[in-house]
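Student: Need a 3D model of the sequence below.
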Amino acid sequence: MTREWLDRWREGRIGFHRHDTHPALVRHWPRLKIRAGTKVLVPLCGKSLDMRWLANRDHPVLGIELSREAIEQFVDEGTGEVSRYQQEPFAICRQGSVELWCGDFFHFHIDQAAEIGAFYDRAALIALPPATRQRYAFHLAQLIPPGMRGLLISLSRATGDESAGPPYHVPADEVRELFEPNFQVTHLEDGEPEAGSGFRESVWALTRRGPLT
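Tutor: Presented below is the predicted three-dimensional model:
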């Protein structure tokens, strides 16, 4: 998976990248009532314009991305000065209120997530094969404080083919199975099937369970 992902960015095979802000983010983020100034974690962020939308609404953003090409394209296509620094094992660049951490999401630890108060996943879960998704859901839960919220967008195929991907078919039952041990999971909407691919998007609100501090 790691090599395939890097090859896609290197070769420009990024049909999954949207050239606009995801409409589900615009519709549903305000419903989460996440206060301004809350830092938002965006795992496997690519060069998503959703990060700029969040930043423009007073949310500092911390995106984690394996591909250096994706990160360099994001800052090249943006405006403003770029600062660069290192926090092992990540190379970090910052443009405005968006920080991009280049490295493996599973190497991002709770001591690096002290300021994280929300998350947004449009393309992380569905980029991971079945064997890795449970690890992802557990790791995300370790990074998000109790009571904090996030938005998740999943994809499912009418054929239910779990082998084809990425993006992978992740049905509603699996979303609940993965996240309900640590999150309150609320289904918000299902989109229309995409012509050609047969994918249907589903949107979820997640609230981290646990005692509030």
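
Student: can we go C-alpha only for contacts and neighbour counts from here?
Tutor: Noted.

Student: ok, longest helix in this protein?
Tutor: helix 130-143 (DSSP state H).

Student: Tell me the buried residues in that helix?
Tutor: By neighbour count with 16 or more other Cα atoms under 10 Å, helix 130-143 contains the buried residues 130, 133-134, 136-137, 139-141, 143.

Student: contact partners of it?
Tutor: Residues outside helix 130-143 that contact it (Cα atoms under 8 Å, 6 or more residues apart in numbering): 106, 109-110, 113, 116, 125, 162, 178-179, 182-183, 208.

Student: Here is a second sequence; please produce its structure as well for comparison:
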Amino acid sequence: MEASFWHKKWERGEINFHESEANPLLTAHFEKLHPANGSRVFLPLCGKTRDIAWLLACGYRVAGAELSGHAVSELFKELALEPKISKVGKLTRYSAKDIDILVGDIFDVSAEYLGPIDAIYDRAALVALPLSAREKYASYLMKITGAAPQLLITYEYEQALMDGPPFSVNGDEVKQRYGAAYQLTLVENRDVAGGLKGKVASTETAWLLQKANK
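Tutor: Alright, predicted model coming up:
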């Protein structure tokens, strides 16, 4: 999607994708990655998700990447944190205790800028991207994080019935994108109550992506 698409959604408050509470699939399954206390968790395309507050409350450190500075400003306000703001390359870094968010194009986020990552939580990144961008994204994510273990959440529905985002990403595609680097485990698959955006029947799936050959 064009950057302007997302900027306009945040400016207009068109954020139906934003959940008011931590995602139940996160709270149910994140511990299955066996993250150590104080692990640093990366959330790509994080918006102002309440999942960040949950992770911080659980004792994790959070790193994120987000295109919209508006979203990140709101995130810090809702967390009651005053960020230190600095420039790093083409990006703007918002930092406070245990949290660092890089604002800008995710493909400008380097491993150096991001720092060490122990785990990834992807609820809104892979599914936010059209098919043409997902292969590049998945490869880049693994590159900048050293293929850290991941909790990935996807949607599956009849794509012809509704335009994304979120886009439909089925199990075969998850295996195509990540199967060479990770051992994949489907841990929960559930129907989306009322349909996705209230329009189409959809399932929501949680995947554990753990290093292969362990």
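
Student: How close are the two chains, by TM-score?
Tutor: The TM-score (TM-score structural alignment, normalised by the length of the first structure) is 0.92; 209 aligned residues with a Cα RMSD of 1.8 Å.

Student: still on that earlier bit, just the buried ones among the contacts of helix 130-143 of the first structure, please.
Tutor: 110, 113, 116, 125, 162, 178-179, 182-183, 208.

Student: Next step: those residues restricted to helices.
Tutor: Using DSSP H, the subset of these located in helices is 178-179.

Student: and which of the buried ones among the contacts of helix 130-143 of the first structure is nearest Phe90 of the first structure?
Tutor: Nearest to Phe90 of the first structure among those, counting by Cα to Cα, is Ala113 at 13.2 Å.

Student: does the nearest residue to Leu79 of the second structure once chain neighbours are set aside belong to a helix or a strand, and which?
Tutor: Spatially, and ignoring its direct neighbours in sequence, Leu79 of the second structure is nearest to Ala53 (6.9 Å; Cα to Cα, 6 or more residues apart in numbering). If you go by DSSP states H and E, Ala53 of the second structure is part of helix 51-57.

Student: once aligned to the first structure, how far is that helix on average?
Tutor: Helix 51-57 of the second structure, aligned to the first structure and superposed, deviates on average by 1.1 Å (mean Cα distance after the TM-score superposition for the first structure).

Student: Strands along the first structure, start to end?
Tutor: Assigned by DSSP state E, the strands in the first structure fall at 39-43, 61-65, 82-87, 90-95, 98-102, 116-121, 149-157, 183-190, 199-208.

Student: Compare those strands and give me the one nearest Glu174 of the first structure.
Tutor: For Glu174 of the first structure, the closest of the strands of the first structure is strand 149-157, at 10.2 Å, according to Cα to Cα.

Student: Determine the set of other helices and strands touching the closest one.
Tutor: Applying 3 or more Cα pairs under 8 Å, 6 or more residues apart in numbering; DSSP states H and E, one finds that strand 149-157 of the first structure contacts strand 116-121, strand 199-208.

Student: now what about it, what contacts it?
Tutor: Residues outside strand 149-157 of the first structure that contact it (Cα under 8 Å, 6+ apart) are 25, 28-29, 32, 34, 117-123, 125-126, 167-172, 175, 198-208.

Student: swap in stretch 17-28 of the first structure?
Tutor: With contact meaning Cα under 8 Å, 6+ apart, stretch 17-28 of the first structure is reached by 46-50, 53, 151, 203.

Student: By neighbour count, which of the residues you listed wins?
Tutor: Gly46 (26 neighbours; other Cα atoms under 10 Å).

Student: sorry, back to before: which among the buried residues of helix 130-143 of the first structure gets closest to Leu188 of the first structure?
Tutor: Using Cα to Cα, Ala137 comes nearest to Leu188 of the first structure of the buried residues of helix 130-143 of the first structure, at 19.0 Å.
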